[in-house]
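Colleague: Give the three-dimensional model of this entry:
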Amino acid sequence: MLALTRKKGESLVINNNIVVTILEVRGDQVKVGITAPKEVPIYREEVYVQIKEENKASVDVQGITALQNLIERKTVK
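Modeller: Now for the predicted structure:
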């Protein structure tokens, strides 16, 4: 992990096309602005984790359904 110190109004650039700017610092909270191409998804970590878990659950259900269908086809023959 790269750790950087930035002040209000200062930025950092990622991959030549993403700019992260510190907008405000208030106590232990930092307001961050992110400028990135539309095709770059940006999520808060807790939302990203939730999306990953829901996607995994969906894939697991689809996989179980596909396996059940395969088993049913073999037993019918």
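Colleague: going forward, measure contacts and count neighbours with C-alpha atoms only.
Modeller: OK.
Colleague: what's the burial count for T21?
Modeller: Residues near T21, counting by other CA atoms under 10 Å, number 19.
Colleague: State the number of residues packed around P37.
Modeller: 9.
Colleague: Name the SS class of it, please.
Modeller: Taken by DSSP: H, G, I helix; E, B strand; the rest coil, the conformation at P37 corresponds to coil.
Colleague: how about this one, so we can line them up?
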Amino acid sequence: MLVLSRKKNESIMIGDTIEIKVIAVEGDTVRIGIEAPRNVEVYRKEIYEAIQEENRLATQHQTDWAKMKEVLRKTQPGDDQ
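Modeller: Modelled structure (predicted):
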């Protein structure tokens, strides 16, 4: 992990397109601003982790479309079943 010290209004560049700027320091809270291209997703870590968990859960509950099609076919009006 790279650890850098910055003061209010100082920045850190990530590559050529992402700038992280210290906006304010109030007690133990640091406010930062992030300038990044629109195609770069920026999330708070707890939100990012929640999204990852939701994606993981979604992949575990994939629908068996062949089975669903068979069930629907059997329940069509006019079926003798």
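Colleague: Spell out the residue ranges of the strands in structure 2.
Modeller: Counting by DSSP state E, structure 2 has strands at residues 11-14, 18-26, 29-35.
Colleague: Show me the contact partners of stretch 4-20 of structure 1.
Modeller: 21-25, 32-37 (CA atoms under 8 Å, 6 or more residues apart in numbering).
Colleague: so how far is it off the chain centroid?
Modeller: Its chain's C-alpha centre and that of stretch 4-20 of structure 1 lie 19 Å apart, by CA atoms, centre = their mean, to the nearest Å.
Colleague: re the thing from before, the contacts of stretch 4-20 of structure 1: which two are farthest apart?
Modeller: V25 and P37 (25.3 Å; CA to CA).
Colleague: average gap between the longest helix anywhere in structure 2 and structure 1?
Modeller: Using DSSP state H to define each element, structure 2 has its longest helix at helix 45-60. For helix 45-60 of structure 2, the mean deviation from structure 1 after alignment is 0.3 Å (mean CA distance after the TM-score superposition for structure 1).
Colleague: thinking again about what came up before, kindly reformat the strands of structure 2 as TSV containing distance to E49 of structure 2.
Modeller: As requested, the strands of structure 2 are exported to TSV (distance: least, CA to CA, whole Å):
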stretch	distance to E49 of structure 2
strand 11-14	22
strand 18-26	21
strand 29-35	19
